[in-house]
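Engineer: A predicted structure for the sequence below; I have some questions about it.
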Amino acid sequence: MSTNDNQPASNFIRQIIANDLKDNKNNGKVVTRFPPEPNGYLHIGHAKSICLNFGIAAENNGRCNLRFDDTNPEKESDEYVEAIKRDVQWLGFEWSELHHASDYFEQLYDYAVQLIEQGQAYVDSLSAEQIREYRGTLTEPGKESPDRSRPIAENLDLFKRMRAGEFADGQYVLRAKIDMASPNINMRDPALYRIRRVHHQRTGNDWCIYPMYDYTHCISDALEGITHSLCTLEFEDHRPLYDWVLDQVKTPSHPQQIEFARLQLEYTIVSKRKLNQLVTEKHVGGWDDPRMPTIAGLRRAGFTPKSIRDFCERIGLTKQNSWIEMGVLEYCIREDLNDNAPRAMAVLQPLRVVIDNYPEDQTEQLEVGNHPQKPELGKRIVPFSKVILIERDDFAEIPPPKFKRLVAGGEVRLRGSYVIQCNEIIKDADGNITELRCSYDPDTLGKNPEGRKVKGVIHWVSEQHSQPAELRLYNRLFSVPNPDNEENFLDAINPESLEVLTDCRVEASLANPQPESRYQFERTGYFCFDAIDSVNGKLVFNRTVTLRDNWEKD
């Protein structure tokens, strides 16, 4: 069954598959795959592909494999493999089968030999620079390599010796023999194998030649019985090569490649190379930094699997690239957390309030609802005592117009508690307010006596019972909608993407939160408990999103 809560909307891929099932194509089967390269953490663009591939399979009682495209070991690692598996499962999906492209290295080699024997591949001694030069341009055809007419027996011998490690890196490549005059540059004798002496995380040093992605991907799909190979639009021009390879070699099936527009989200980048640069140059705290568009970063920021799945469903599938406003993603998490996150009180910039007429040694255990619209989420105990802390911004000695919080001589209601009145302002030698002296009305617990109107409601915590906490106010990492358009994308980093508040206090009920616990801090925003950095008794909460969209449209 689908992991989406609502019936998924129709799109052109669902329609293609519906027609295939109607025609009993592929014997009525739907088999998809999600094929990431383990050279970095997954990002929000991958989430769209994950939801599509796993969702399409689930909707049609089919199967979806997770397959790692591990053909470029220089940039790949087991860390990335494990991170990808975690992210897919966290999003709510389970793969039918787990594969690696390296599972097929021997078969891929055999198919390459078959192409050589059929006269459809040859070993080329041109350098990478010469190959680019010979390839031609979009308006001019390429020219054939001098090695293109090399005899089949010689090609087989050289390819065997390439595998045996007799040649230096880059000395030879194996190329498909297709058409150097093709209007599609991808069909101008593309490389199939290159020599590269790199230790592979799974096969060790067994191989010193590695297959290229375009060659590997289609054969891997065919070996796994994939029926619909769903990929993003940049692979549309590669589809003729995908089909050509499968038409030449004797694989058990011939999957259908279908392209869709990739996710382009404003105020982010999704280039793994650039994301890696952000990490290695320490512009962020790591791949899971809450400002990163990685799934791990979104998770640590407090995004829920449901909100990301909902976002991917909302933006839909098209054949036309377009930009998605960040506000759409933020709307999805606000909607989810508004419905499901329990409320709590946190004071970010504390101002001390002493209630003079409250007993010195008394503490009341007040019951406060966890959600104003969901009584089924229960209640929590919030201690109330003589000294409380309120937000410094919730008091004004000289209030601006329409200020409905606490003022000198004025009254305000404490959330879930009493009405207090400010009677005296205490200042230090420099004139800074350090404390308020107030009184409370014991007859106002949870109510307004008849004829008394108190409009303002503020949050608070008991000084004695509250917990010290660090609150990290995350914002968009980039200050422009499309940082990729900048001459240097690093120049577009938002200098105010993180504000760390170290003197915050949170209510007593948050003393021992569970990892990834999410809350709406009253009147402040949605926050997630950061179990990674909450060590040695320190509490850290990351802001997921503000209560409202604070970004104006450009």
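Structural biologist: On my side now, so go ahead. Numbering: from 1, shown residues only.
Engineer: make it CA atoms for all contacts and neighbour counts henceforth
Structural biologist: OK.
Engineer: wait, isn't Ser125 in contact with Arg148?
Structural biologist: No. Between Ser125 and Arg148 there is no contact, the gap being 9.8 Å when judged by CA atoms under 8 Å.
Engineer: which residues sit against the helix or strand that Val353 is a member of?
Structural biologist: Per DSSP states H and E, Val353 falls inside strand 350-355. Strand 350-355 is contacted from outside by 386-392, 434-440, 463, 503-505, using CA atoms under 8 Å, 6 or more residues apart in numbering.
Engineer: I'd like to know which of those residues are buried.
Structural biologist: 386-392, 435-440, 463, 504-505 (16 or more other CA atoms under 10 Å).
Engineer: out of those, the closest to Ile131 would be?
Structural biologist: Comparing the buried ones among the contacts of strand 350-355 against Ile131 with CA to CA places Cys504 closest, at 61.1 Å.
Engineer: pretty sure Gly286 is touching Val279, no?
Structural biologist: Yes. The criterion here is CA under 8 Å, and Gly286 meets it with Val279 at 5.2 Å.
Engineer: check contacts around the residue nearest the centre of the chain.
Structural biologist: Nearest residue to the geometric centre of the chain (CA atoms, centre = their mean): Ile295, 2.6 Å. Shown in contact with Ile295 (CA under 8 Å, 6+ apart): 41-44, 47, 87, 288.
Engineer: what do you get if the cut-off is 6 Å, keeping everything else the same?
Structural biologist: Residues in contact with Ile295 (CA atoms under 6 Å, 6 or more residues apart in numbering) are 42-43.
Engineer: next: the one 3 residues further on.
Structural biologist: Contacts for Leu298 (CA under 6 Å, 6+ apart) come out as Pro290.
Engineer: second one coming, line it up with the first:
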Amino acid sequence: MGKTSTKQKIAATELNAIIRKCAIINAMQYGKAVSSAVMGPVVQMAKENNLPITDIKKDVDLMVKNINKMTKTDLEGAYAPFKTEVEQKKLKKAKETALPNMILEGVTKGNFIGRIPPEPSGYLHVGHAKQAILNAEFAKIYAGQVNLFIDDTNPDKEKQEYVDSIIRDIKWLGINYTKIYYASDNVEVVYAYARKLIEKGKAYVCMCEQAEIKERRVSGADCKHKGQSISENNVLFEDMVNKKFKEGKAILRYKGDMNSQNAVMRDPVLVRIIEAPHYRQGNKYRAWPLYDLSTPILDSLNGVTDIIRSKEFAMREELGQTLLNELGLRVPRMHQEARLNIRGNVTQKRVITKLVTDKVIDGWDDPRLMTLMALKRRGVRPNAIWAFVLKFGMSRNDGTVGLEMLMAENKKIIEPMAKHLFFVKDPRPLEIVNLTQKIVKLKLNPNSDKDHREYTVGSKLYISEDDAVKLKVGSIVRLKDLVDVKILNVSEQGLVGETIDQEIDKKDNIIQWVSSENMQKCKMLVPNTLVNNKGEVLPNSLTIWVGFVESYVNNLKEHEIIQFERVGYVILDKKDSLQFIFISK
């Protein structure tokens, strides 16, 4: 008997040490320890050490409570014995998971310069974020750098507001680029290389109609202008540069192979005429280089060593490499990665523009979208997007994933810091006949005794319609952190109940509530799946909830993230009208 008791005491001591260790590590990682996050590692370590685990929730809750009372200095001191072990485990996990998908062939430390190449013809979405984050992460891994390249040689589509948005979003993601440069600032440089191609007999000016160009590309027949002399092409190109041709009347083409298996190599267009004024250059230019000519040249001249691009552009790699070889310029290493598709969403500018124009969605920051401005508005944190992207690494396998994967990463970040409040949707009155006015002190976070909100509560309360419909005469319900109530009457006007002082063995529900003396009316936007698998907008893609929230809401800052208990995480979108946006459960 004595031996068994001693063993139990030893096991309890060891288990307590494990709980303490896991709580300290969790607190160091997230600022505050959270019981639900500590429980998993405790159970795992207990099993590894063959320790009995029956009911440890109370022990975990108590330990978390005590750890969260520590000062920062005390916490760091308590963490010190575990620091090396934690870092070694983190490094091992990184090698086992991230590194196999985060290796670029041919790259060595100190030999990486990447670039983020958005075109300012729209707003960045999560797909752009993937490429930007991969470039930035490889710059860290290989002790290199990443630049921001604004690919702006199409005056018809580009605007300064898009440039401003791109710069703002890249900074919001936490990406520090070394320099920013614009394609439109380098048009003269690209002209010089276009002239070299003409001099080498590798480019010619075509004046065919668009329909004829398309027909010959299909048939494999050479353009009738392909045989022009170098001097003729020189004159015609200068006429293009000097605005002597109207839009659509002349283009500069590469002399490729009209029978190439790669359709991109069938005499592709290098420079075309666009008469619209440019957002940055005004009317300075009319002959605008295309991406296929401008970008490879500027990549090479700006020292870019590695290009990460979606594998859908693989066919264009041959053209870029061919042009650089013809011009005697260095060819960067090419790396292909898969597109990041999120189920039930759209990222195409054309589709989103129509949805905005038709007033189907509220704008480019509508919380149903995957634009970065929409995700930011919805309360998705930048480091959640990083974690989400790096889960896939440099995968070349196309796939569609659910938004819940991103939201799971986001929850890890917002959960420890979110204040907890009560919200009741579609409120129903509840009068508690024997509840005298009292002062109630409620925790702002269930894992901390530090901060509270305090109310004077009387007999008139409100509960959610969803909870009210489940109650009947005789039901016993717990009003969270307040009292136990027995329902005496249910009618269309509301519910009537009385407090019960004795211990209750079983309660039908634990529900949230708001006091009629301390509440505010509010609205919540609940984004749902935007489109079905056919791309059709779903009628219930946005739900609007109305209800009451406790008056502490007046102390919140606009865009602050909180948790409505039993509802989920929300962000205060507009403080003046008390409009919230639902983030996730």
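Structural biologist: Arrived safely, thanks for sending. Every value quoted in this text rests on a predicted model; they were computed, and no experiment measured them.
Engineer: related to what we said a few turns ago, out of the contacts of strand 350-355 of structure 1, which are inside strands?
Structural biologist: 387-391, 434-440, 503-505 (DSSP state E).
Engineer: in structure 1, which residue range corresponds to stretch 65-81 of structure 2?
Structural biologist: With TM-score structural alignment applied, stretch 65-81 of structure 2 matches no range in structure 1.
Engineer: distance from that stretch to the middle of the chain?
Structural biologist: Relative to its chain's centre, stretch 65-81 of structure 2 lies at 32 Å (CA atoms, centre = their mean, to the nearest Å).
Engineer: go on, stretch 198-213 of structure 1?
Structural biologist: With CA atoms, centre = their mean, you get 29 Å for stretch 198-213 of structure 1.
Engineer: so that stretch corresponds to what in structure 2?
Structural biologist: The aligned range for stretch 198-213 of structure 1 in structure 2 is 276-291, by TM-score structural alignment.
Engineer: residues making contact with the matching stretch?
Structural biologist: Applying CA under 6 Å, 6+ apart, the contact partners of stretch 276-291 of structure 2 are 153, 155, 159, 240-241, 270-275.
Engineer: which parts of it are buried?
Structural biologist: In stretch 276-291 of structure 2, residues buried by neighbour count (16+ other CA under 10 Å) are 278-279, 285-291.
Engineer: that older thread, Provide the aligned range in structure 2 for the strand holding Val353 of structure 1.
Structural biologist: Counting by TM-score structural alignment, strand 350-355 of structure 1 lines up with residues 427-432 of structure 2.
Engineer: likewise stretch 42-61 of structure 1?
Structural biologist: Aligned using TM-score structural alignment, stretch 42-61 of structure 1 spans residues 124-143 in structure 2.
Engineer: what does the matching stretch rub up against?
Structural biologist: In contact with stretch 124-143 of structure 2 (CA under 6 Å, 6+ apart) are residues 109-110, 114, 116, 145, 340, 370-372, 389.
Engineer: adding distance to Ile476 of structure 2 and secondary structure, write those residues out as TSV.
Structural biologist: Listed next are the contacts of stretch 124-143 of structure 2 as TSV, based on distance: CA to CA, whole Å; DSSP: H, G, I helix; E, B strand; the rest coil:
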residue	distance to Ile476 of structure 2	secondary structure
Lys109	66	coil
Gly110	68	coil
Gly114	63	strand
Ile116	60	strand
Gln145	63	strand
Leu340	49	strand
Met370	44	coil
Thr371	46	strand
Leu372	46	helix
Val389	47	helix
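Engineer: list only buried entries from those.
Structural biologist: Neighbour counting with 16+ other CA under 10 Å marks 114, 116, 145, 340, 370-372, 389 as buried within these.
Engineer: which two of these have the greatest separation?
Structural biologist: Spatially, the most separated pair among those is Gln145 and Met370, at 27.0 Å (CA to CA).
Engineer: what ranges does structure 1 have for its helices?
Structural biologist: Ranges of helices in structure 1, per DSSP state H, are 12-22, 44-59, 78-90, 105-117, 128-135, 152-164, 213-223, 239-248, 272-280, 295-301, 305-315, 326-340.
Engineer: make a markdown table out of the ones you listed and add distance to Gln467 of structure 1.
Structural biologist: Converted to a markdown table, those look like this (distance: least, CA to CA, whole Å):
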| stretch | distance to Gln467 of structure 1 |
| --- | --- |
| helix 12-22 | 51 |
| helix 44-59 | 34 |
| helix 78-90 | 30 |
| helix 105-117 | 56 |
| helix 128-135 | 62 |
| helix 152-164 | 63 |
| helix 213-223 | 53 |
| helix 239-248 | 58 |
| helix 272-280 | 32 |
| helix 295-301 | 21 |
| helix 305-315 | 29 |
| helix 326-340 | 23 |
